[in-house]
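S.K.: need a structure here:
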Amino acid sequence: MFVDKAEIIVSSGKGGNGAVTFRREPYVPDGGPDGGDGGDGGDVIIAADNNLRTLMDLKYKRKYKAENGSDGMRRKKYGKKGKSLIIKVPLGTMVIDKDTGLLIKDLNAIGDFVVVAKGGKGGKGNVHFKSSTRQAPNFAESGELAQEREIILELKLISDVGLVGLPNVGKSTILSVATSARPKIANYHFTTIDPNLGIVDFVDNSFVLADIAGIIEGAHKGQGLGLTFLKHIERTKILIHVVDAAGSEGSTPLKDYRIINNELKQYDDKLEKKVKIIAANKIDLINFDDLDSDILKNYNEFIEEVKKEGKIVVPISAATNKGIKELMGIALNKLEEQKIEEQNSDTENKEIPLYDFEKYNIDSDYKNLYASVDENGTFVLEGKQLTKIFNSTNFNDISSLRYLYKYIVRAGGIKKLKKLGLKEGDTIKINDFELDYTEDSEE
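M.R.: Predicted structure coming up:
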């Protein structure tokens, strides 16, 4: 099954807690602290894999979590670092932050990857909290919490050349005779529902050819799964517009040609301006000796109008393999010309709004401290760094409590609360813990 969109929830690993341990060695009766640091939590990484073609596996499993870091150990031993989780996606997948709707990274090159959830740092062991006035710290730092976020993955196929046209004009047949791909082929509309890819091989070169499912009138408005089909055309470098030259579906080639051009333009005018080669297919159904034939008249009118636009028209018969090699050769030449133009151009694509990691980073406000007053008149302090230190506090140890309070003072928490009316004897609430404020405790 071809799946080109998935939403997942990713969570990094929590950092391991620092250890609270003391040396217990023979002949060392007053051994100092020797608690080791906790290990960092694992990251969640999304990486492009050229061997994948669909997001199907991610459609049915929504939650992904990296490994937590291990806690620190005695004798200053570090906890084991959590194993990072690598989520593999097809080449051409766009990674989008669901909350902001902004693009985090477009994985459009082999080897591309992005860290979407950074593992929490491991907490420091009690050995780091020894000082001249605190010889035996009975507390350590807890590990940082994991990051969790929702990610949208959207696949837009990457191909060099795309076959576009109305349903049943012969795109799948062209793909089958030009490459080793074996798409489903039948004489009815929408045989192709999912894009098919194949490799067109020449003596010393090759390119990827994509059969994009048939577009119908109104596709840019979502008619006939149009939006699903059209987005896969965006990444193609060259378009081969396949037209039923014989009008075997009861229309005329010129009318069909204009319908597709209009749909491309309405969806994105850049698509309509892409380099296009016109493949006039099914010429084996035209009797070129019958000059009075409406089919031949319609064909000649079509050729005349398209040539006026300066487009290249290649008469082909996919059913008999006539003109296919010439068509692919012209496509290869156009690709080479485009590569040279790109190499000589210094312009950059700045139209896609990118996710700003500095601005939208999950932990950008990690050290911020927020003060407020709840409905009961209790003064409340909140903050991610505060929570981390709070979780590290040993409430049975006076030096540990003093360390917590000093952080609150240094981070400006008391000043912020005083602006809200904090006075001697008032209650300060941190998480579910309440303490009484005294002026002496600031010293």
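
S.K.: okay, CA-based contacts and neighbour counts for the rest of this
M.R.: Fine.

S.K.: where do the helices sit along the stretch 301-443 of the chain?
M.R.: Shown for the stretch 301-443 of the chain, the helices assigned by DSSP state H, counting those that start in this stretch span residues 324-343, 357-360, 384-392, 398-410, 413-419.

S.K.: Following up with a second sequence; could you model it the same way so I can compare the two?
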Amino acid sequence: MADSNFIDYVKFCSRSGAGGSGSVHFRREKHVPKGGPDGGDGGRGGHIILRGNAQHWTLLHLKYKKHVIADAGGNGEGGRRKGKDGDDIFLDVPLGTVAKDAESMEVRFEITEDGQEVVLTRGGRGGLGNDHFKTATNQAPHYAQPGEEGIDEWIVLELKLLADVGLVGFPNAGKSTLLASISAAKPEIGDYPFTTLVPNLGVIPYRDDKSFVMADIPGIIEGAAEGRGLGIRFLRHIERNSILLFMIPADADSIQEQYQILLGELEKYNPELLDKKRLLAITKADMLDEQLMEEMKEDVPVGLPSVFISAVSQFNLDKLKDMLWTAIND
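M.R.: You can find the predicted model right below:
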């Protein structure tokens, strides 16, 4: 994913179409000089509809759409002819897109399935023609109902990546290297903080032609939940991952301390993240011997499934995939 192509936040004005007006019309035929009312109803205004599309992975195509405006419905006509409904506008979005009200930031709905369609901004209803208003005492109503106005509102779309496993760790913990080693993904890799500036997805092949999806999330730093570093910009991508794989390098001063800091940032952002299954991978283990690994196990949080790995030397990567597959399907 090129940095400039990954857009996970857009804000735009969504304006649905107004409904068409009902018609005031009376039946006029030869030998029927005073026919009754036969005004048709106005057509419905166009909706703005979000549609899930599994082929999209970014909101880039909506970045420069500041206004999305649907057509108004047509007016009713005589002969009880209904006006044409306004054309709906469909916006294709990636799976994992959340629609929010821009003012209150209240979540409207989420798109999670390919082909799923949800009305974002509903078009105005068409007005009723005068045919609907005739009564025993008023058999020639000279009025009809106007169409309902469309809705004009500001909308925020946020993308939360859908993946089975989300990688959680400080910058330069080896997350991108791991993803590149066990999938066909090609994330940018470098020996400096914040190499990864956008999330990367990779499909991990497993035994018997099975597979699962892993997301490399840009590194967390202490204070990320308050906006430090890359802040909370990417923390939302962790919300959709069913398994969280914490990654701490073997040369860290304290595995326990780094784990608690990472856990604390997730809790401050969203306490529900702590309900997810967690595993720990201690990376860069190619520089450790058996004795050192045994000693370091004492610094691993109690009850947390863990494994020493090296993406460079492929050490224990199959064991890691076995652990992840078991956790996903448990």
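
S.K.: Going along the chain, name the strands of the second structure.
M.R.: Assigned strands in the second structure, in chain order: 9-15, 48-52, 67-69, 89-93, 97-101, 107-111, 117-121, 152-159, 165-169, 200-205, 211-216, 243-249, 277-283, 306-308 (criterion: DSSP state E).

S.K.: quick check: the third one aligns to which part of the first structure?
M.R.: Residues 63-65 of the first structure are matched to strand 67-69 of the second structure when aligned by TM-score structural alignment.

S.K.: what about the matching stretch, distance to the chain center?
M.R.: Between the centre of stretch 63-65 of the first structure and the centre of its chain there are 15 Å (Cα atoms, centre = their mean, to the nearest Å).

S.K.: tell me what the lengthiest helix in the second structure is packed against?
M.R.: When the second structure is parsed with DSSP state H, its longest helix is helix 255-269. The contact analysis (3 or more Cα pairs under 8 Å, 6 or more residues apart in numbering; DSSP states H and E) places helix 255-269 of the second structure against strand 243-249.

S.K.: what range in the first structure does the strand it packs on sit on?
M.R.: The aligned range for strand 243-249 of the second structure is 238-244, by TM-score structural alignment.

S.K.: again, but for stretch 118-133 of the second structure
M.R.: Using TM-score structural alignment, stretch 118-133 of the second structure lines up with residues 114-129 of the first structure.

S.K.: That stretch spans what distance, first to last residue?
M.R.: In stretch 114-129 of the first structure, first residue to last residue: 35 Å (Cα to Cα, to the nearest Å).

S.K.: residues in contact with the aligned residue in the first structure for residue 32 of the second structure?
M.R.: Aligned counterpart of residue 32 of the second structure in the first structure: residue 28 (TM-score structural alignment). By Cα atoms under 8 Å, 6 or more residues apart in numbering, no residues touch residue 28 of the first structure.

S.K.: go on, residue 245 of the second structure?
M.R.: By Cα under 8 Å, 6+ apart, the neighbours of residue 245 of the second structure are 165, 166, 167, 168, 278, 279, 280, 281.

S.K.: how far does stretch 18-30 of the second structure stretch from start to finish?
M.R.: First-to-last residue span, stretch 18-30 of the second structure, Cα to Cα: 36 Å.

S.K.: circling back to that earlier point, with the first structure superposed, average distance for the longest helix of the second structure?
M.R.: Superposed on the first structure, helix 255-269 of the second structure shows a mean distance to its aligned partners of 3.5 Å (mean Cα distance after the TM-score superposition for the first structure).

S.K.: what does that helix rub up against?
M.R.: 168-170, 220-225, 232, 235, 246, 248, 252, 273-274, 299-301.

S.K.: For residue 124 of the second structure, give its distance to residue 148 of the second structure.
M.R.: Distance of residue 124 of the second structure to residue 148 of the second structure, given as Cα to Cα: 5 Å.

S.K.: Quick check: neighbours shared by these two?
M.R.: 18, 19.

S.K.: Could you check which of these two has the larger neighbour count?
M.R.: residue 124 (24 against 21; other Cα atoms under 10 Å).

S.K.: List the contacts of the more buried one.
M.R.: 16, 17, 18, 19, 44, 45, 46, 147, 148, 149, 150, 151.

S.K.: Touching, the first one and residue 48? I think so.
M.R.: Yes - counting by Cα atoms under 8 Å, residue 16 of the second structure touches residue 48, with 6.1 Å between them.

S.K.: So between the two, which is more surrounded?
M.R.: The residue with more neighbours, out of residue 16 of the second structure and residue 48, is residue 16; 30 against 26, by other Cα under 10 Å.

S.K.: how close does the more buried one get to residue 154 of the second structure?
M.R.: Residue 16 of the second structure is 12 Å from residue 154 of the second structure, by Cα to Cα.

S.K.: Repeat that for residue 205 of the second structure.
M.R.: 41 Å.

S.K.: for residue 246 of the second structure, same thing?
M.R.: Between residue 246 of the second structure and residue 154 of the second structure the computed distance is 37 Å (Cα to Cα).

S.K.: Of those two, which one has the most company?
M.R.: Between residue 246 of the second structure and residue 154, counting by other Cα under 10 Å, residue 246 is the more crowded of the two (23 against 17).

S.K.: for that one, what are its contacts?
M.R.: 167, 168, 169, 259, 278, 279, 280, 281.

S.K.: Same question for residue 226 of the second structure.
M.R.: residue 232.

S.K.: That one -> the first structure?
M.R.: So, by TM-score structural alignment, residue 226 of the second structure is matched to residue 221.

S.K.: what's the overlap in contacts for residue 16 and residue 48 of the second structure?
M.R.: With Cα under 8 Å, 6+ apart, residue 16 of the second structure and residue 48 have common neighbours 69, 70, 121, 122, 123.

S.K.: from those residues, which single one is nearest residue 27 of the second structure?
M.R.: Among these, residue 123 lies closest to residue 27 of the second structure (Cα to Cα), at 30.1 Å.

S.K.: thinking the closest one is in contact with residue 151, fair?
M.R.: Yes - the pair residue 123 of the second structure / residue 151 is scored as a contact, 6.9 Å apart, by Cα under 8 Å.

S.K.: quick one: which of the two has more around it?
M.R.: residue 123 (30 against 19).

S.K.: need the contact list for that one.
M.R.: Applying Cα under 8 Å, 6+ apart, one finds that residue 123 of the second structure lies in contact with 16, 17, 18, 19, 44, 45, 46, 47, 48, 149, 150, 151.

S.K.: And for the fifth one, the neighbour number?
M.R.: What it means is residue 44 of the second structure. With other Cα under 10 Å as criterion, residue 44 of the second structure counts 32.

S.K.: The aligned residue in the first structure for it and residue 47 of the first structure: what is the separation?
M.R.: Mapped onto the first structure by TM-score structural alignment, residue 44 of the second structure lines up with residue 40. Computed as Cα to Cα, the residue 40 of the first structure to residue 47 of the first structure distance reads 21 Å.
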